[in-house]
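Chemist: what follows is a protein structure lacking sequence information:
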């Protein structure tokens, strides 16, 4: 919350500044996301401008590198190791290859987003979070508190949650801050119902759920 308040405080201060100094704002700026870069470029001293741009690049690079490495690690541990049984050297090469492919995919997606008519990066950010984090949260809850969840039901839950989220985003049934909530609930409900309908492998998974904690009491 402190970081969120700080970010919104910056936007509020910029709004107040240009409200009282409208002549300082370029008439060519029609996108609200461009106001902060314009302020950095036009109002701040050159040394401070360089430090801010360096900080933005450093933050972007660290975020992208950690995200690609985490995604590649998840792929190697959860998918690649189940398909190919090889030594650690081949796993390391596969992880590097996966990181490279994820980087290329990220660049392609960024280029595609640059061609969209985006009114607010904040809105798009919340939409993407709703699609990704909402379904993942529902998936973890499904695995932790239910005994009937299986792999097929989990996949159905994620797929169904993405479809629900796309419908919510298109018709705007809820506020954008609730996209993660609708993704969370839809993934859990669809995944649980699918697990009931489609039977999976029958094995004891109590040690993977909260029931292990209850059994000790």
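Modeler: Received it, and whenever you're ready, just let me know what you need. Predicted, not measured: the structure shown is a model, and the values here were computed from it. Residues are numbered from 1 along each chain as shown.
Chemist: from here on, contacts and neighbour counts on C-alpha atoms
Modeler: Noted.
Chemist: what about stretch 176-193, distance to the chain center?
Modeler: Between the centre of stretch 176-193 and the centre of its chain there are 15 Å (CA atoms, centre = their mean, to the nearest Å).
Chemist: and the helices in this structure?
Modeler: Assigned by DSSP state H, the chain shows helices spanning 2-20, 35-43, 46-75, 81-83, 88-114, 121-145, 151-171, 179-197, 211-216.
Chemist: packing partners of the third one?
Modeler: Using 3 or more CA pairs under 8 Å, 6 or more residues apart in numbering; DSSP states H and E as the contact test, the elements touching helix 46-75 are helix 88-114.
Chemist: same question for the helix it packs on: list its buried residues.
Modeler: Buried residues in helix 88-114, counted by 16 or more other CA atoms under 10 Å: 91, 94-96, 98-99, 102-103.
Chemist: including distance to residue 152, could those residues go into JSON lines?
Modeler: Converted to JSON lines, the buried residues of helix 88-114 look like this (distance: CA to CA, whole Å):
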{"residue": "91", "distance to residue 152": "27"}
{"residue": "94", "distance to residue 152": "26"}
{"residue": "95", "distance to residue 152": "26"}
{"residue": "96", "distance to residue 152": "29"}
{"residue": "98", "distance to residue 152": "25"}
{"residue": "99", "distance to residue 152": "27"}
{"residue": "102", "distance to residue 152": "25"}
{"residue": "103", "distance to residue 152": "29"}
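Chemist: put this beside the first:
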């Protein structure tokens, strides 16, 4: 890399905290800190949601998907649209009606504090695993750049630096700073991707689209793949993607917190549905980069495609190697800064979401204290600092881990998302269900998914079920990951529904969730 690229990265790292502090330095209240006094424009929230869900691994990995599965990932992105439309009209109105600052307040009002606390703790654990590892992944390109210039450092040094830079504006400005900095960071990596498309278009032969198409790189659907074990089988990708998106954007405080900062329900629905469309276009853009890289690298007979097909090279390395080795001066630095932007954006969002959930779902619910607004604001900022420290420590623990451990940690949502989303549906669909029914169903879902993920394998040829512990083999493979949330929801609804049959009447809490609740913060 050229020194100019390094300067771009350094300027970016220095500028983001400054901009975040300037945008959100005038915090007026706890409500301002947690949900921006519900005054954020929907289009900014849309881009913040997209930036929050886009990790370093997403930016790096998506172009490489073309080398293995063409454009089939867009099936999943279409499922995202379906899932977010449902969440926008089924779940989001409940949150705005209740004037909540946390999604789990709905569960507390519908079932009781026990389930609200259970959901919040589950969210905390899930975020620690997922965001801690995403933070570590963001340190990888910085270490590579520094090593190129002969500067040797440890991963944990970079993790601490990224956390410190991010917590500055998350601490001072709350959700407002997080959202506006997210908008800048989203723009940064999208501009980098567009720049890569423009650069590649000058290097490819005329008719390159026909070359890629003739080699199957533009395939959009797959109706022939095994429905249970292939994540890109059409029904698995669309239905599984829809349920995953309903959980991540309708039952996870990381995203719901941004939506609740909108001015009203209509704007929140625009932001949520708009994010699905932007994500679809974003994935299409990165997959387009991948298709262009396929032709640029020589197509099916090229060294890159051959190495990926033989398992000698990961698809994740395709875009990374191109950025470092082939992009012109300035554009490489912009894309590296964009990759770091995705890491810092996700971390800032996680810090704000964890702080909000800690105060609204745990502290206030279980202490029964009525706290004055200024003190509540101080508590929110204090927990932002605490969670930042925890993230830095947690991410540093994985600096000596091998890839399989990292991938397993990143897939932790498979254990919990079904239970979370299923609890919301249980509260909406099963009017007799009480808190004890919901808590037992929640626990059964988590345990059931752990058994399904760790022990259940399918014969690749016959789809026969085998109970085996350990890694997948050539013949025995696990259930496709996109089915995890769907399966977890089914377990929650079946167990909770059966337990509710012993009840004679409707749970009195059902009527409470239909009435406006008092503001928590």
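Modeler: Here it is on my side, so go on. As the structure is a computational prediction, the values presented were derived from the model and not from experiment.
Chemist: can you give me the TM-score here?
Modeler: Overlay of the two chains. TM-score (TM-score structural alignment, normalised by the length of the first structure): 0.74; 205 aligned residues with a CA RMSD of 3.5 Å.
Chemist: out of the helices of the first structure, which comes closest to residue 29 of the first structure?
Modeler: Residue 29 of the first structure lies closest to helix 35-43 among those, at 7.4 Å (CA to CA).
Chemist: show me where the stretch 1-150 of the second structure has helices.
Modeler: 3-24, 30-35, 42-53, 56-69, 73-90, 92-97, 104-110, 113-148 (DSSP state H, counting those that start in this stretch).
Chemist: export those helices to JSON lines and tack on distance to residue 455 of the second structure and mean neighbour count?
Modeler: Listed next are the helices of the stretch 1-150 of the second structure as JSON lines, based on distance: least, CA to CA, whole Å; neighbours: other CA atoms under 10 Å:
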{"stretch": "helix 3-24", "distance to residue 455 of the second structure": "44", "mean neighbour count": "18"}
{"stretch": "helix 30-35", "distance to residue 455 of the second structure": "41", "mean neighbour count": "25"}
{"stretch": "helix 42-53", "distance to residue 455 of the second structure": "29", "mean neighbour count": "26"}
{"stretch": "helix 56-69", "distance to residue 455 of the second structure": "26", "mean neighbour count": "22"}
{"stretch": "helix 73-90", "distance to residue 455 of the second structure": "25", "mean neighbour count": "23"}
{"stretch": "helix 92-97", "distance to residue 455 of the second structure": "36", "mean neighbour count": "20"}
{"stretch": "helix 104-110", "distance to residue 455 of the second structure": "31", "mean neighbour count": "25"}
{"stretch": "helix 113-148", "distance to residue 455 of the second structure": "21", "mean neighbour count": "21"}
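Chemist: nearest to residue 160 of the second structure, out of the ones you listed?
Modeler: helix 113-148 (9.6 Å).
Chemist: could you look up the next helix or strand downstream of that closest one?
Modeler: helix 155-201 (DSSP states H and E).
Chemist: I'd like to know which elements that following helix is packed against.
Modeler: Helix 155-201 of the second structure packs on helix 3-24, helix 30-35, helix 42-53, helix 113-148, helix 265-296, helix 331-357, helix 373-396, going by 3+ CA pairs under 8 Å, 6+ apart.
Chemist: right, and the ones you listed - which one's nearest residue 457 of the second structure?
Modeler: helix 113-148 (24.2 Å).
Chemist: which residues in the second structure does stretch 142-154 of the first structure align to?
Modeler: Counting by TM-score structural alignment, stretch 142-154 of the first structure falls onto residues 426-438 of the second structure.
Chemist: can I get the helices of the stretch 1-150 of the second structure in a markdown table with distance to residue 442 of the second structure?
Modeler: Shown next, in a markdown table, are the helices of the stretch 1-150 of the second structure (distance: least, CA to CA, whole Å):
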| stretch | distance to residue 442 of the second structure |
| --- | --- |
| helix 3-24 | 38 |
| helix 30-35 | 27 |
| helix 42-53 | 25 |
| helix 56-69 | 30 |
| helix 73-90 | 20 |
| helix 92-97 | 20 |
| helix 104-110 | 12 |
| helix 113-148 | 9 |
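Chemist: show me what contacts the residue most central in space within the first structure?
Modeler: Nearest residue to the geometric centre of the first structure (CA atoms, centre = their mean): residue 129, 4.2 Å. Shown in contact with residue 129 of the first structure (CA atoms under 8 Å, 6 or more residues apart in numbering): 179-180.
Chemist: how near is the alignment partner in the second structure of it to residue 201 of the second structure?
Modeler: Alignment note (TM-score structural alignment): residue 129 of the first structure maps to residue 413 of the second structure. From residue 413 of the second structure across to residue 201 of the second structure, the span is 38 Å (CA to CA, to the nearest Å).
Chemist: before we move on, back to that, for the helices of the stretch 1-150 of the second structure, which one sits closest to residue 510 of the second structure?
Modeler: Nearest of the helices of the stretch 1-150 of the second structure to residue 510 of the second structure, taken as CA to CA: helix 104-110 at 5.9 Å.
Chemist: thanks a lot, see you next time.
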